[in-house]
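Engineer: What shape does this take:
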Amino acid sequence: MIDDKLIMNNMEIWLDKAVIGLNLCPFAKAPRVKDQIRIAISHAKHLDGFLEDLDNEIQMLLHTPANELETTLLVHAELFDDFFIFNDMLDIAEAALVDNQAEGIIQIAPFHPKFQFADTEADDITNYTNRSPYPTLHLIREDSIAKATQAFPDAAVIFERNMSVLQEMGQDGWDKMAIPNVSGCPLHKEKP
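Structural biologist: Just a heads-up that it's a prediction; the model follows:
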């Protein structure tokens, strides 16, 4: 089992260097500065337990004012090593929004160390827009998205800009950022 402090540290490195540092999400800096991003770590042994953790995080977001908690990253360091299994789980995660009466209130965005967009090769640098140190579900308030789209009415511009930034920096540029588990940087050293 990976230590929670290490998971938290690696997620914060990713947030600060990639998401905010490269401006992959122009809306992330303000909640990060205000300490309104919750990083929740799941230790579920099976999918059912992870989905219970997801239910709990959805409920927390629904019942906490946005000025206290803007968004949540639900992380599981070990359960979803295979990206395609993680990707298949997303349909069930979306159903959790309906079950929690959160549809239209919260959206889920997936991140994974091996994230791969449809019709791309696994090593395509543009996949790194959605690569994180660990399998992660980002729970986003719809109201926050609505406010953000006022500043950026065409979300496709952000996506295109992100792809362009990553293509310009290339794999070498990404690797130099040393984001754990995304650039091949080890997450932890094995105990002797």
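
Engineer: CA atoms for contacts and neighbours, from now on please.
Structural biologist: Will do.

Engineer: Give me the neighbour count for K114.
Structural biologist: Using other CA atoms under 10 Å, K114 is surrounded by 23 other residues.

Engineer: residues in contact with it?
Structural biologist: K114 makes contact with 82-83, 122, 131, 182, according to CA atoms under 8 Å, 6 or more residues apart in numbering.

Engineer: Let me see the ranges of the helices in this protein.
Structural biologist: 4-14, 29-33, 47-62, 83-99, 142-151, 155-176 (DSSP state H).

Engineer: mind checking which of these is nearest P135?
Structural biologist: For the helices of the chain, the distance to P135 is smallest for helix 83-99, at 7.5 Å, taking CA to CA.

Engineer: That closest one vs helix 47-62, what angle?
Structural biologist: Relative orientation of helix 83-99 versus helix 47-62 (axes from the mean of the first three to the mean of the last three CA atoms, to 10 degrees): 50 degrees.

Engineer: and for comparison, fold this next one:
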Amino acid sequence: MEQHIAIRVAVVRWLNEVVIGLNLCPFARKPTSENRVRFVISEATDDETLLQDLQQELIRLDATPASEVETSLLIVPDHLQDFWDYNQFLSWANQLLKRNGWAGVYQLASFHPHYCFAGAEPDDAENLTNRAPYPILHIIREASLEQALQYFPDVDAVPENNKTTVESLTAAQRLQLFPYLFNST
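Structural biologist: Next comes the predicted model:
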């Protein structure tokens, strides 16, 4: 249980200081401040168990109105530590959405300690926008996203703005915001 508390604290800190603090996701502040983000720690150590955990969380979201739980972060501390394995798993996760009729209802956003955009080098600063303390599957309600987009006119600028933001961080800021990525000794 103590480990779960430490994991949750690290993810909440990342969400508040990085995602919201750097305004990397303009839609994150409201549900977070309203306590409508669900943090679920998976104990999965294999793909099948993680797919079951993902399915259970999707079922829970189906049964819970967005006014209570807007979105879920499925945190995976003990599996998919390799980013390429994680990427492979995302294919399975998206197949689960399609197979169960959730495509168009939910979408997955992905975060990983070693996240690397296609075409980027592993050490490129832009990767920091999707680097989290643990592998995370972020389950987003499509209807909520569409509604939020009405209030954000230039959503296409977000990736480039995010890249500029993380590239402008000093080494000290990177160490402070991403302590799990940089060895301080």
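
Engineer: preserved in structure 2, out of the contacts of K114 of structure 1?
Structural biologist: Retained in structure 2: 82-83, 122, 131, out of the contacts of K114 of structure 1 (criterion both residues aligned by TM-score structural alignment, their matches' CA atoms under 8 Å).

Engineer: Just name the closest of these to E68 of structure 1, please.
Structural biologist: For the kept ones among the contacts of K114 of structure 1, the nearest to E68 of structure 1 is R131 (26.6 Å; CA to CA).

Engineer: What's the closest one aligned with over in structure 2?
Structural biologist: Under the alignment (TM-score structural alignment), R131 of structure 1 maps onto R131 of structure 2.

Engineer: so who does its match touch?
Structural biologist: With contact taken as CA under 8 Å, 6+ apart, R131 of structure 2 is in contact with 111-115.

Engineer: Which members of these define the maximum pairwise distance?
Structural biologist: Among those, F111 and H114 lie farthest apart (CA to CA), at 8.6 Å.

Engineer: before we move on, back to that, restrict the kept ones among the contacts of K114 of structure 1 to the buried ones and give me that as a ChimeraX selection.
Structural biologist: Filtering the kept ones among the contacts of K114 of structure 1 down to the buried ones (16 or more other CA atoms under 10 Å) takes a single ChimeraX command:
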select :83,131
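
Engineer: The kept ones among the contacts of K114 of structure 1 into JSON lines, with extra columns for distance to V19 of structure 1?
Structural biologist: Converted to JSON lines, these look like this (distance: CA to CA, whole Å):
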{"residue": "D82", "distance to V19 of structure 1": "23"}
{"residue": "F83", "distance to V19 of structure 1": "20"}
{"residue": "A122", "distance to V19 of structure 1": "20"}
{"residue": "R131", "distance to V19 of structure 1": "10"}
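
Engineer: ok so, going back, looking at the contacts of R131 of structure 2, spot the one nearest A10 of structure 2.
Structural biologist: Nearest member of the contacts of R131 of structure 2 to A10 of structure 2, counting by CA to CA, is P113, at 12.2 Å.

Engineer: Could you pull up the residues touching the closest residue to L24 of structure 2 other than its chain neighbours?
Structural biologist: Spatial nearest neighbour of L24 of structure 2, excluding adjacent residues (CA to CA, 6 or more residues apart in numbering): N162 at 5.6 Å. Contact analysis of N162 of structure 2 by CA under 8 Å, 6+ apart lists 23-24, 126, 129.

Engineer: mind giving me TSV with those and columns for distance to A63 of structure 2 and neighbour count?
Structural biologist: Output for the contacts of N162 of structure 2, formatted as TSV (distance: CA to CA, whole Å; neighbours: other CA atoms under 10 Å):
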residue	distance to A63 of structure 2	neighbour count
N23	30	17
L24	29	20
E126	36	22
T129	31	22
